[in-house]
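Engineer: sequence and predicted model, in that order:
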Amino acid sequence: MEELKFLSILKSIANKNPEDINSYIANFILNNIKEINDYSLEKFAILTNTSKPSIIRFCNKLGVSGFSELKFQIKNLIKNNLALNEQFNFKKQLVDNNDKYQNYLQIKNNSSNIVLERYIANQKDIKILLDRISKANSIYVFGMNLAYNISRNFVQRIRWLNKTIIQERDLNSIESYVQQINENDVVFILSLSGNSKYLIDFASKLKNKTYIFGLLGDDGEIKKYCDSVIEIPQFEDKIWDSFSIRGQCLIQILDYIYMDLTNYLLKKVQTD
């Protein structure tokens, strides 16, 4: 989300209705913007006389996934003086001094934190995914380029669990699989941009035919064809045109799924 748009939405909520809890939270942020990043979610809820669920709902209304992403956006506002003069002058490049390392680390850590928040927030869908995988005839993993390479280790580990899993990036091969996939299968769609035109086409053909789980870049078109999605933050767009940090986030999510799946299968064996 661009900083100017973020600030505009924040001010709009603040001015909407003085009696509304979201308006109160927004005004508190604007009046204490330099201190927000020092607060934990619990502390912020106390200071605004609200609750953690209320803060999370406010974040969603603002267009961010959680409190960590809210703090990240506010930090960007302060860094670019947007909160003071509403002038946007962020250069899309690494600064030629030691700040570039801190800037990279900040974006990497914030992206990782947001991935964790989104994964936890999607636990209901994760449980459905684990159940579907445990019963699936076949598991398919479709992705291109970096996403494909990243998922190779995940695919191998799933095979170690005696699951039939097929990984593919060749367009003709994917097309042939699309014809044979049925409701007893599970399909992973991996796209760090979320907008691969080929994967959009395949996902549209698979919609309502099988269970599709998407690991996708924010705001991508593919997600509308998926049964469930975990979106990958794209904050690194602010420093370069690369998918490096997004790739690390994809690894993180796949690791979480593998850990949860092994625990799920172990408990299933113990209870059967």
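Structural biologist: Everything's here; your move.

Engineer: drop to CA atoms for contacts and neighbour counts, all remaining ones
Structural biologist: Noted.

Engineer: what ranges do the strands span in the stretch 151-272 of the chain?
Structural biologist: 165-168, 186-191, 211-217, 228-232 (DSSP state E, counting those that start in this stretch).

Engineer: which among the ones you listed is found nearest to L130?
Structural biologist: When the strands of the stretch 151-272 of the chain are compared by C-alpha to C-alpha, strand 186-191 sits nearest L130, at 10.1 Å.

Engineer: okay, the strands of the stretch 151-272 of the chain in JSON lines with mean neighbour count next?
Structural biologist: Converted to JSON lines, these look like this (neighbours: other C-alpha atoms under 10 Å):
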{"stretch": "strand 165-168", "mean neighbour count": "17"}
{"stretch": "strand 186-191", "mean neighbour count": "25"}
{"stretch": "strand 211-217", "mean neighbour count": "25"}
{"stretch": "strand 228-232", "mean neighbour count": "23"}
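
Engineer: let's have those strands in a markdown table, adding distance to N153.
Structural biologist: Formatted as a markdown table, the strands of the stretch 151-272 of the chain follow (distance: least, C-alpha to C-alpha, whole Å):
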| stretch | distance to N153 |
| --- | --- |
| strand 165-168 | 11 |
| strand 186-191 | 14 |
| strand 211-217 | 16 |
| strand 228-232 | 19 |
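
Engineer: then this one, side by side with the first:
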Amino acid sequence: MVDNEDLLQRISERYKKMSKGQKLIADYILNNYDKAAFMTASKIGQKVGVSESTVVRFANMLGYEGYPQLQKALQEVIRNKLTTVQRIEMTSELDESTLLKTVSKMDINNIRLTVEEIDKEVFNRVVERIFSARSIYVLGLRSAAPLAQFMGYYLSFIFEKVRVVTSGVNDILEQLIHIQPQDLLIGISFPRYARRTVEAMAFAKNKGAETVAITDSLLSPLTSYADHILLARSDMASFVDSLVAPLSLINALIVAVGIRKKTDISSDFQELERIWDEYQVYIGKDRS
């Protein structure tokens, strides 16, 4: 398997040795990688004026078995390279009349692929680590912040020492200053990856804490500092990040943990229901 991380650089380095047709393909990909990543071999061939077989040979020359592997590598590369403007341009031609269906289908596909590809052994190990940790830190910045808040909110009903680490008055590293080897940090980040999340993962790792990365790819920068990696698909339909599959994965973790502490949770929630009712936290039936 070829390293996808330096794909564009590798194309540039081999450019001088390419045939005339291959150079046309290389030029198009280097200048339009955001569009090329979602084009078939035939489409790229038509665009630059070469045959489909030339595009396939171009992929072989770069070390890929065929064009689909090159296309997948390009899609991995652009996950963290695309600007918001480029994402908007990618979807500018979508038919508004079918937009709801298109986006929903993509989200459904993200969940399906996540379920099919998830490493169940890692999933179970993460559940075990959540149970055994002295304190649990859940880290999520920018678009991943709601995911961290959701996970932290429910885990706090189950465990006493749960802390959500996100943007606020204190710097991220200040919020992690007391993290210890017996603690667990769950870092959540999806393209475009937040630099501070990666730094926080490295910080926790250096302090001896155990780390979990919830991210989209093994190429994610979080994986370098993770003891356990859980992958969830987040293929984007537009400038908005698709976080449906990551949320489903987090929901599954919470349910798995909750089932194992069912008796304790039941007792706690009975007390919580009494408190919520007394202070009218939720809208209920009229008592009059």
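Structural biologist: That came in fine, so what should we check first? All figures in this text were calculated on a predicted structure; none of them were measured in a lab.

Engineer: overlay them and tell me the TM-score.
Structural biologist: After superposition, the two chains reach a TM-score (TM-score structural alignment, normalised by the length of structure 1) of 0.60; 198 aligned residues with a C-alpha RMSD of 3.7 Å.

Engineer: out of the strands of the stretch 151-272 of structure 1, flag the one nearest N76 of structure 1.
Structural biologist: strand 228-232 (18.8 Å).

Engineer: the closest one packs against which elements?
Structural biologist: helix 99-121, strand 211-217, helix 244-271 (3 or more C-alpha pairs under 8 Å, 6 or more residues apart in numbering; DSSP states H and E).

Engineer: ok, now with 10 Å
Structural biologist: helix 99-121, helix 123-135, strand 186-191, strand 211-217, helix 244-271 (3 or more C-alpha pairs under 10 Å, 6 or more residues apart in numbering; DSSP states H and E).

Engineer: got these as CSV, with distance to K197 of structure 1 columns?
Structural biologist: Shown next, in CSV, are these (distance: least, C-alpha to C-alpha, whole Å):
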stretch, distance to K197 of structure 1
helix 99-121, 24
helix 123-135, 25
strand 186-191, 10
strand 211-217, 13
helix 244-271, 19
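
Engineer: which one of these lies closest to M144 of structure 1?
Structural biologist: Here strand 186-191 is closest among those (C-alpha to C-alpha), at 7.1 Å.

Engineer: whereabouts in structure 2 does the closest one align?
Structural biologist: Per TM-score structural alignment, the counterpart of strand 186-191 of structure 1 in structure 2 is residues 184-189.

Engineer: wait, which of the strands of the stretch 151-272 of structure 1 is closest to E117 of structure 1?
Structural biologist: That would be strand 228-232 among the strands of the stretch 151-272 of structure 1, by C-alpha to C-alpha, at 10.3 Å.

Engineer: what angle sits between that closest one and strand 186-191?
Structural biologist: 20 degrees (axes from the mean of the first three to the mean of the last three C-alpha atoms, to 10 degrees).

Engineer: now T210 of structure 1, nearest residue through space, not along the chain?
Structural biologist: Computed as C-alpha to C-alpha, 6 or more residues apart in numbering, the closest residue to T210 of structure 1 that is not its neighbour in sequence is E183, at 4.2 Å.

Engineer: K135 of structure 1 versus the one you found, what's the distance?
Structural biologist: 11 Å (C-alpha to C-alpha, to the nearest Å).

Engineer: repeat for L116 of structure 1
Structural biologist: Taken as C-alpha to C-alpha, the span from L116 of structure 1 to K135 of structure 1 is 26 Å.

Engineer: again with I74 of structure 1
Structural biologist: From I74 of structure 1 to K135 of structure 1 the distance is 44 Å (C-alpha to C-alpha).

Engineer: so those two - more neighbours on which side?
Structural biologist: I74 (24 against 13; other C-alpha atoms under 10 Å).

Engineer: pretty sure the more buried one contacts A83?
Structural biologist: Yes: applying C-alpha atoms under 10 Å, one finds I74 of structure 1 in contact with A83, separated by 8.5 Å.
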